[in-house]
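Student: give the three-dimensional model of this entry:
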Amino acid sequence: MRTADLVAALKAAAEPTRLRILLLLAGGELNVKDLTLILGQSQPRISRHLKLLCEAGLIERFRDGSWVYFHISDRQPGGRLALRLVSDVDPAEASVRRDRERAEALKREREATAQAFFEQHAADWDRIRTLHVAENDVEAAMRRAIGDGPFGLFVDLGTGTGRTLELFADRFTRGLGLDVNQAMLNYAQANLKSKGCLNAQVRHGDIYSLSLADRQADVVVMHQVLHFLSDPALAIREAARVLAPGGKLLIIDFAPHDLEFLRSREAHERLGFPHEQVAGWLKDAGLVPKSTEDLKPKDGDSEEILTVTIWLAERPAAQASVARIGAPAEEVREGAG
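Tutor: Here you go, the predicted structure:
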């Protein structure tokens, strides 16, 4: 950084509320409403602080529908400086601990809303997934992208009804579907049994802390999962951690759209993702983006039919693992269920 830029950045950070904001954003992306609730300050005041931090290059902003999110990017000099500054703050300090607890409570509340939606709609989940371009087109594109295999361990994160395991059952030796919602798992288990998918099983699992050791999976799939998550980048990093060298990560989700009603009606956290945003998350997780494909609505389709994007990334064959903080590489923790 130039001297002038460094001085401006340090001045911007040298204010109690702005330092609290940096501490919170170091833990994940948040929007203005989130920060207002956590910090207990007015929206205009928080917006002013965010504007100053953005101008100083310490944080970045991106739009998601009518919402604007803020984050710290370690790909930029200002972001790296911000992370160095907050790393020296005592996490046990009362105000820091209180802000962190409020942020975690907000995240739990949102995830509970999403889980309540899944609980209510478990049996209708495959129908709900058809509210975008034709599912048979999506599934055909998924099979093309992933390749013929054969694969050893195939992991489906946010497995829902187990449909993805069923779709790829002819290409893997062992399939494992993980989901945090027990109603979904019950439905998936019955569905897979009825379809004769004896090489696949499902169990409870936290997408942010998978019960798998490093470098185990040949394929990890995240099908229509990211838009429900409060921290998609963290979920991608955890998926990358369990990928074996040469392993593939397949992400299927919506392209950016403006259907705001999906936030309240179907518990969507995000209104789609731009190509470059997901590519950046993949690179940050140590993966190499290999392909991106958009499946767009056909002429005459409803305006509410959404474009689906498929991202494929790989872990370089000679790359070291992406370690989870506090977890040894050889650890295998069994999930419940």
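Student: only C-alpha atoms from now on, for both contacts and neighbour counts.
Tutor: Will do.
Student: pull the residues that contact stretch 170-190.
Tutor: For stretch 170-190, contacts defined as C-alpha atoms under 8 Å, 6 or more residues apart in numbering pick out 115, 118-119, 122-123, 148-163, 165, 169, 199-207.
Student: so who does the nearest residue to Glu269 once chain neighbours are set aside touch?
Tutor: Distances taken as C-alpha to C-alpha, 6 or more residues apart in numbering put Phe228 closest to Glu269, at 5.0 Å, once the chain neighbours are dropped. By C-alpha under 8 Å, 6+ apart, the contact list for Phe228 reads Ala114, Ala267, His268, Glu269, Arg270.
Student: show me the contacts for the second one.
Tutor: For Ala267, the contact set (C-alpha under 8 Å, 6+ apart) comprises Thr113, Ala114, Phe117, Phe228.
Student: please give the structure of this sequence too, so both can be compared:
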Amino acid sequence: MDLLHFKALSDATRLRLVHILLHYELSVNELVRILGMGQSRVSRHLKILAEAGLLASRRDGLWVFYTAPPGGEKLAFLRAVLPFVPPDAIMRADLVLAAQILEERARTTRQFFNAIAEDWDELNREVLGALDLAEVAGAALPAGCGTAVDLGCGTGAVLSRLLPGAGTLIGVDGSARMLELCRRRFQPEDLASGRVSLRIGELSHLPLRDQEADFACINLVLHHLPVPAEGLAEARRIMSPGGTLFLADFLAHSDETMRSRYGDHWLGFDEATLRASLERAGFRPGPPRREPVGRGLTLLLMTATAC
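Tutor: Got it, this is the predicted structure:
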């Protein structure tokens, strides 16, 4: 490391930024809110840190998100230096507010899905066009599967398609209204016996035991999560070694209307980035399949094995 890196950290505001972004990935507007400073001032400090290689940035449509470097010498440098800057009350308060902002993201998503639950199936058809995603996900279910889980099951279109091939079925969603509609797809005896279990919960804190699932699917859900990596890590936690994960999500795009109409947080994902995220979470992804769908979007379909 040279003098440039130490100069980049020689400012109290930039130390605050690095301290926050070692813990979270946040947008410029969110950082402005946390620091209580003007956007131009915050952007100038972010630029200095990014030019020194001490921050990584990612554009998602009109938004730019910052975080610490994903690895390598620059991250090692920050982790070596920051212990010599014990967090004061201001820096601790920064992390509290950052966590509150992420919770607000999740709460906004829950409210959105409760509000549009009745129209969700029609909205999905508008995006997917002729693609029968439930059929594709069902085809990924291994023969003789014990416990299958649909993470972010919504109104249960995919979950009900999994029922014939699984011993036990678990659906998880953060929207109580979605789960209420999902429940109508199943026979009362399947619900009463526990063969079908519907559970409310966040994908970042799944209401499942370690290694409870033999198969899990995440369909058009990852782009709604405030921190997608947390959802993938939780998916790995609840899966037995050798279990199968099926993931369907959009390839990176620039259709900003997806945020307002469908509650999307991320405008899809780069294929290489998604593969890397799966590997970091403890999966071995197979080759992806691309399917053109509605609104000019492309769906990435991936199957991965829990290592």
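Student: out of the contacts of stretch 170-190 of structure 1, which are buried?
Tutor: 115, 118, 122-123, 151, 153-163, 165, 169, 200-205, 207 (16 or more other C-alpha atoms under 10 Å).
Student: for the contacts of Ala267 of structure 1, which ones persist in structure 2?
Tutor: When you map these onto structure 2 and apply both residues aligned by TM-score structural alignment, their matches' C-alpha atoms under 8 Å, the shared contacts are Ala114, Phe117, Phe228.
Student: would JSON lines of these with secondary structure and distance to Trp311 of structure 1 be doable?
Tutor: Below are the kept ones among the contacts of Ala267 of structure 1 laid out as JSON lines (DSSP: H, G, I helix; E, B strand; the rest coil; distance: C-alpha to C-alpha, whole Å):
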{"residue": "Ala114", "secondary structure": "helix", "distance to Trp311 of structure 1": "24"}
{"residue": "Phe117", "secondary structure": "helix", "distance to Trp311 of structure 1": "26"}
{"residue": "Phe228", "secondary structure": "helix", "distance to Trp311 of structure 1": "17"}
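Student: closest to His132 of structure 1 out of the residues you listed?
Tutor: Phe228 (15.7 Å; C-alpha to C-alpha).
Student: what's the closest one aligned with over in structure 2?
Tutor: Applying TM-score structural alignment, one finds that Phe228 of structure 1 aligns to His224 in structure 2.
Student: sorry, back to before: filter the contacts of Phe228 of structure 1 to the buried ones?
Tutor: Applying 16+ other C-alpha under 10 Å to the contacts of Phe228 of structure 1 flags Ala114, Ala267, His268, Glu269, Arg270 as buried.
Student: the last one against His227, yeah?
Tutor: Yes. Taking contact to mean C-alpha atoms under 8 Å, the distance of 4.7 Å between Arg270 of structure 1 and His227 places them in contact.
Student: show me where structure 1 has its strands.
Tutor: Secondary structure of structure 1 (DSSP state E): strands located at 30-31, 60-64, 67-71, 151-157, 172-179, 200-204, 217-223, 243-254, 288-295, 308-314.
Student: got a markdown table for those, with distance to Leu10 of structure 1 too?
Tutor: Output for these, formatted as a markdown table (distance: least, C-alpha to C-alpha, whole Å):
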| stretch | distance to Leu10 of structure 1 |
| --- | --- |
| strand 30-31 | 22 |
| strand 60-64 | 16 |
| strand 67-71 | 18 |
| strand 151-157 | 41 |
| strand 172-179 | 43 |
| strand 200-204 | 45 |
| strand 217-223 | 39 |
| strand 243-254 | 38 |
| strand 288-295 | 34 |
| strand 308-314 | 37 |
